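Undergrad: Just to be clear, the model below is a prediction. Sequence and coordinates:
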Amino acid sequence: MLKTTVLLRKLTPVSKNLRFAAMSQINKPPEELEEIRAKLEELTESLPEHSAPLQRVTSEQKKFLLKRLLRREKLIKIEHEKGFPPIYDMFMRHHTYLRISLTEKCNFRCVYCMPEEGVQLSPKDNLLTNDEILRMVRLFAAHGVDKVRLTGGEPTIRKDIVEIVAGINSVPGIKDIGMTTNGAVLEKHLKPLVDAGLSKINISIDSLNKAKFELMTRRNAFDRVWSAIEAARKLLPKVKLNTVVMNGKNEEEILDFVAVTKDKNLDIRFIEYMPFGGNKFSNNKFYSYHAMLEQIIRKYGDSVKRLRDSPNDTTKAYKIDGYEGQFGFITSMTDHFCNTCNRMRITADGNLKVCLHGNAETNLRDMMRAGASDEELSDIIQKSVNNKKARHADFRHEQFEEFAKPSYDPHRRVKKGGSSLPSASKIQAFLSASSPKHSFLQNRFFSSDDFNRLTHVDIDGKVKQVDVSTKQPTARLAVAQGTLVLPKEVSIQIAQNTIKKGDVLTVAQIASIMGAKQTSNLIPLCHHIPLAYVDTRFKHDQEKYLLHARSSTRCIANTGVEMEALMACTIALLTVYDMCKAISQEMRMTDVRLIHKIGGETNYLGDRSLYNFEEDR
């Protein structure tokens, strides 16, 4: 592969035609390769023997190159090099997951998804063919997509479903093939699908009660679905169950679903009910994941364990200690996961949607049928992804703030502080213990009985900046102090002012002022405030070889100035270290602390023994 790449780099500008021809035809079926071969040979013959000064490409090397170019499985690396890069949006989210809707038809009429009379379907000729689907998969795989999920409608309705899975499985670079299904006709297709390459499956089941299942799906199919679940457990290492939770419909079955995981290795995903076309969404039907989790904690207490989520995972995962399976929550309404979204969707009629909840679509089907090359399709795909928003905005999350409070149960209408509920801090320990993800806005691991006093953390454990706009500006003062423990030789030279770099303490004083001004740039949640005064003084204890620094800051602002005082003191000591490190690196900074602050809602008066500070300068 490396040899091929090196040869490509040696070729003249004429060879760009060769590379373009090879790459644009990469997805052609084998029977068309003879025509491609003839074109490549024609282009190869036109190459000069010397493609660049001091670089010689022999006829044997040309033949070797031609042979390699015609082997599709060897072209992925070249393909990336010539213009099929990984797909990133403007927020640096790397897109590696493609969802493909195989059909608009569904044999269920779930109350949260589709009206009882169904929806108007696209003409059959508008739907993607098997070959068009596979071309899309090959193109996206060339861009680094390695996970494909087949959806619908109901994907198992499609007669060529096994052939589609087998075709996708043959595409280089695809590691996982998943499918989301209602399971009604899955069992008869399951073994052929797994043999063809299906590796993951999600089965929708919204009730464990037959009568309620029929009420929610408008179909009498519970036994068939559960039989398919049991069959899938025998063929696949893990089976996921999707359960849409609705207030007044099935919220009282949450504990029943969790109990199923005791001796079955199932991953049950409770999904917040959400609005989309035709499902007649109502706030009264909404049931938040906080309310779901409260039910579970009330039952299982400390046995509920938070699991580590995978990067780009849409689920907050938990399990009951000692249980074989697990459960989780998909929180599209109360806590969206747009920050780590790596998904794209192809609709059944061939439109690219970069956001499931967005209205924007790009018609790839018509471009393919009009003869567009892979390069042209690649260009329009990247442009579409570039327009992806930071988050979906077809509804406002703020309207669900009341539902998102951990102690609010929309079914029981129990208000915060009710004796039947676990403490807010205990619930928060579970809600906020989210695993690290590659994202711009992350949850953090923490558990504190003083959670409600953490002003820089919201109800879900995410960081936030405190809003001080409603506070009145007042005069504020803060004083911080720290110490640098010095080796004897450093202490002597500071006292004698013989450090080669210059006047150590004067430089440190200036640095402390500059550092205080940069506090809001270095501490993420600090506010930028108008400093009125910064001053740092030093006290040199030559007998104990200690250098004490004390920094004072003042301002008239809406918030305090103590972080600026701590920053000034720290920068002063670090500057002394930098000025003296050529003599010794055994210096040690210690005891940086706030001495006192005055102004605002509260004053702080620290250790009074530190108040007497007679500085040397």
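TA: Perfect, thanks for sending it. Residues are numbered from 1 along each chain as shown.

Undergrad: Going by C-alpha atoms from here, please, whenever you check contacts or count neighbours.
TA: OK.

Undergrad: Next, the buried residues of stretch 159-173.
TA: Buried residues in stretch 159-173, counted by 16 or more other Cα atoms under 10 Å: 161-162, 164-169, 171-173.

Undergrad: what do you get for stretch 331-346?
TA: For stretch 331-346, a neighbour-count test (16+ other Cα under 10 Å) marks 331-334, 337-346 as buried.

Undergrad: With secondary structure and distance to residue 375 as extra columns, can I get the residues you listed in a markdown table?
TA: Output for the buried residues of stretch 331-346, formatted as a markdown table (DSSP: H, G, I helix; E, B strand; the rest coil; distance: Cα to Cα, whole Å):
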| residue | secondary structure | distance to residue 375 |
| --- | --- | --- |
| 331 | coil | 37 |
| 332 | coil | 35 |
| 333 | coil | 37 |
| 334 | coil | 40 |
| 337 | coil | 31 |
| 338 | helix | 28 |
| 339 | helix | 29 |
| 340 | helix | 27 |
| 341 | coil | 25 |
| 342 | coil | 22 |
| 343 | strand | 21 |
| 344 | strand | 19 |
| 345 | strand | 19 |
| 346 | strand | 18 |
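
Undergrad: let's bring in a second one:
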Amino acid sequence: MAVLLDTFGRKMEYLRVSVVDSCNLRCFYCSPGQACKPRSLRRQLSREHIVRAISTAAKVGIRKVRLTGGEPLVRKDIVSIVHDIAQIPGINDLSLTTNGTLLKDLASPLAAAGLKRINISLDSLDSSNFEQITCGGQLRATMDGIDAAFAAGLTPVKINMVVMKNLNHHEVERFAKLTKEKDIHIRFIEYMPMLGQDDTWRKHYLPTSEIMSLCSTVSRLEAVEQEELNGPARNFRYPEAVGILGFITPVSQHFCSNCNRLRLTSDGKLRPCLFAAEEVDLLPALESGKDLVHYYQKAALNKPANSDVSPASRGAKKGPLGMVDIGG
């Protein structure tokens, strides 16, 4: 079985694939400098190019694929893309991250096509606050999408909440309580510094230590053995709770030493790290039919030891352009 290693001995087994760089919501932290404004599409990879890129990834050792965006469900061929990836030998974990607004009608077809799990981005359970954060989104659509995900068996359903001081941090306890009665994973994510958001980030950043303190007001937190779950989250649960609480700390406590992922942008750039500027362009090779193995090896060898995203060592001005441009 092929193994893809970086220069620090980390095994690359996880590929996050952005299938589109547009979204039907305008969450301000995802599109710095252009919140609530329409954006133009860059050239995006075709379905055939996406499938070919992932087929090669499987040959070099990638076993887990997550489809992201932008909002992946705005692609009209997303169900076909999922179906084709699910047929690739070696890919044994296929998941997708979405804002959930289009999921009500797509959850069942996606599951039938081979999707295993789903992450849903949701930053507020209050309709007015949700509308403010997303620049016009409707909470009901996302809640209907969550219900549809459960009905389709896309479990465990994971809810990603970017916690922001003075915007939605007062809802942390409400989110946490959802795990008491429902088999749901609530993942609290630190607001990351993105280029163009210097002042906004400093104003709204809340470290995980404070988020955990808020959760502890609901009940005592018990650590979950990390072997039970994969990914960057530090996982906890309340006594007798059904669901899980996860805390993702890209700023206050980065998890680079265990990072096993590469990223493919919607226009064909392989990125070894979210916060690194280096990219390997796959598009010319995809268009010419050239073998792609070398490009994956090059991307792995370019992977830095650390993302160096913390404010003390890096500063808010050196983050990526925006999550919608790279793939969340």
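TA: Structure's in. What do you need? Everything numeric here is computed off the predicted structure, so don't read it as measured data.

Undergrad: Can you tell me which of the buried residues of stretch 159-173 of the first structure is nearest residue 513 of the first structure?
TA: residue 173 (54.9 Å; Cα to Cα).

Undergrad: Quick check: the aligned residue for the closest one in the second structure?
TA: Aligned counterpart of residue 173 of the first structure in the second structure: residue 90 (TM-score structural alignment).

Undergrad: And residue 367 of the first structure, by the same measure?
TA: In the second structure, residue 367 of the first structure lines up with residue 285, judged by TM-score structural alignment.

Undergrad: Look up which helix or strand that match falls in, please.
TA: Per DSSP states H and E, residue 285 of the second structure falls inside helix 283-288.

Undergrad: buried sites along that helix?
TA: 283, 286.

Undergrad: superposed on the first structure, where does that helix end up, distance-wise?
TA: Comparison of helix 283-288 of the second structure with the first structure after fitting gives an average deviation of 1.6 Å (mean Cα distance after the TM-score superposition for the first structure).

Undergrad: if I look at residue 111 of the second structure, how far off is residue 172 of the second structure?
TA: According to Cα to Cα, to the nearest Å, residue 111 of the second structure and residue 172 of the second structure sit 30 Å apart.

Undergrad: So which of these two has more stuff around it?
TA: Neighbour count, other Cα atoms under 10 Å: between residue 111 of the second structure and residue 172, residue 172 has more, with 23 against 20.

Undergrad: Which position in the first structure pairs with that one?
TA: Checking TM-score structural alignment: residue 172 of the second structure goes with residue 254.

Undergrad: go on, residue 21 of the second structure?
TA: Here residue 21 of the second structure is matched to residue 104 in the first structure, going by TM-score structural alignment.

Undergrad: Could you grab the helix/strand/coil label for its match?
TA: Here residue 104 of the first structure is recorded as coil under DSSP: H, G, I helix; E, B strand; the rest coil.

Undergrad: Provide a list of residues in contact with it.
TA: 121-122, 152-154, 348 (Cα atoms under 8 Å, 6 or more residues apart in numbering).

Undergrad: which of the residues you listed also appear as contacts in the second structure?
TA: Shared with the second structure under both residues aligned by TM-score structural alignment, their matches' Cα atoms under 8 Å, the contacts from those are 122, 152-154, 348.

Undergrad: how about JSON lines for the residues you listed, with secondary structure, neighbour count and distance to residue 593 of the first structure added?
TA: Formatted as JSON lines, these follow (DSSP: H, G, I helix; E, B strand; the rest coil; neighbours: other Cα atoms under 10 Å; distance: Cα to Cα, whole Å):
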{"residue": "122", "secondary structure": "coil", "neighbour count": "13", "distance to residue 593 of the first structure": "69"}
{"residue": "152", "secondary structure": "coil", "neighbour count": "22", "distance to residue 593 of the first structure": "60"}
{"residue": "153", "secondary structure": "coil", "neighbour count": "20", "distance to residue 593 of the first structure": "62"}
{"residue": "154", "secondary structure": "coil", "neighbour count": "23", "distance to residue 593 of the first structure": "63"}
{"residue": "348", "secondary structure": "coil", "neighbour count": "24", "distance to residue 593 of the first structure": "62"}
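
Undergrad: Closest one of those residues to residue 488 of the first structure?
TA: For those, the nearest to residue 488 of the first structure is residue 152 (76.0 Å; Cα to Cα).

Undergrad: isn't the closest one right next to residue 101, touching?
TA: Yes - with contact defined as Cα atoms under 8 Å, residue 152 of the first structure counts as touching residue 101 (4.5 Å).

Undergrad: Aligned counterpart of residue 349 of the first structure in the second structure, please.
TA: Checking TM-score structural alignment: residue 349 of the first structure goes with residue 267.

Undergrad: Now its match: closest residue in space that isn't a chain neighbour?
TA: Distances taken as Cα to Cα, 6 or more residues apart in numbering place residue 44 nearest to residue 267 of the second structure, at 4.5 Å, with adjacent residues excluded.

Undergrad: again with residue 228 of the first structure
TA: Nearest to residue 228 of the first structure is residue 187, by Cα to Cα, 6+ apart, at 4.8 Å.

Undergrad: So that neighbour sits against residue 234, correct?
TA: No - under the criterion of Cα under 8 Å, residue 187 of the first structure makes no contact with residue 234, lying 11.6 Å away.

Undergrad: So between the two, which is more surrounded?
TA: Comparing residue 187 of the first structure with residue 234 by other Cα under 10 Å, the one with more neighbours is residue 187, at 20 against 10.

Undergrad: State the helix or strand in which residue 132 of the first structure lies.
TA: Residue 132 of the first structure belongs to helix 130-142 when assigned by DSSP H and E.

Undergrad: Just tell me the aligned range of that helix in the second structure.
TA: Mapped onto the second structure using TM-score structural alignment, helix 130-142 of the first structure covers residues 47-59.
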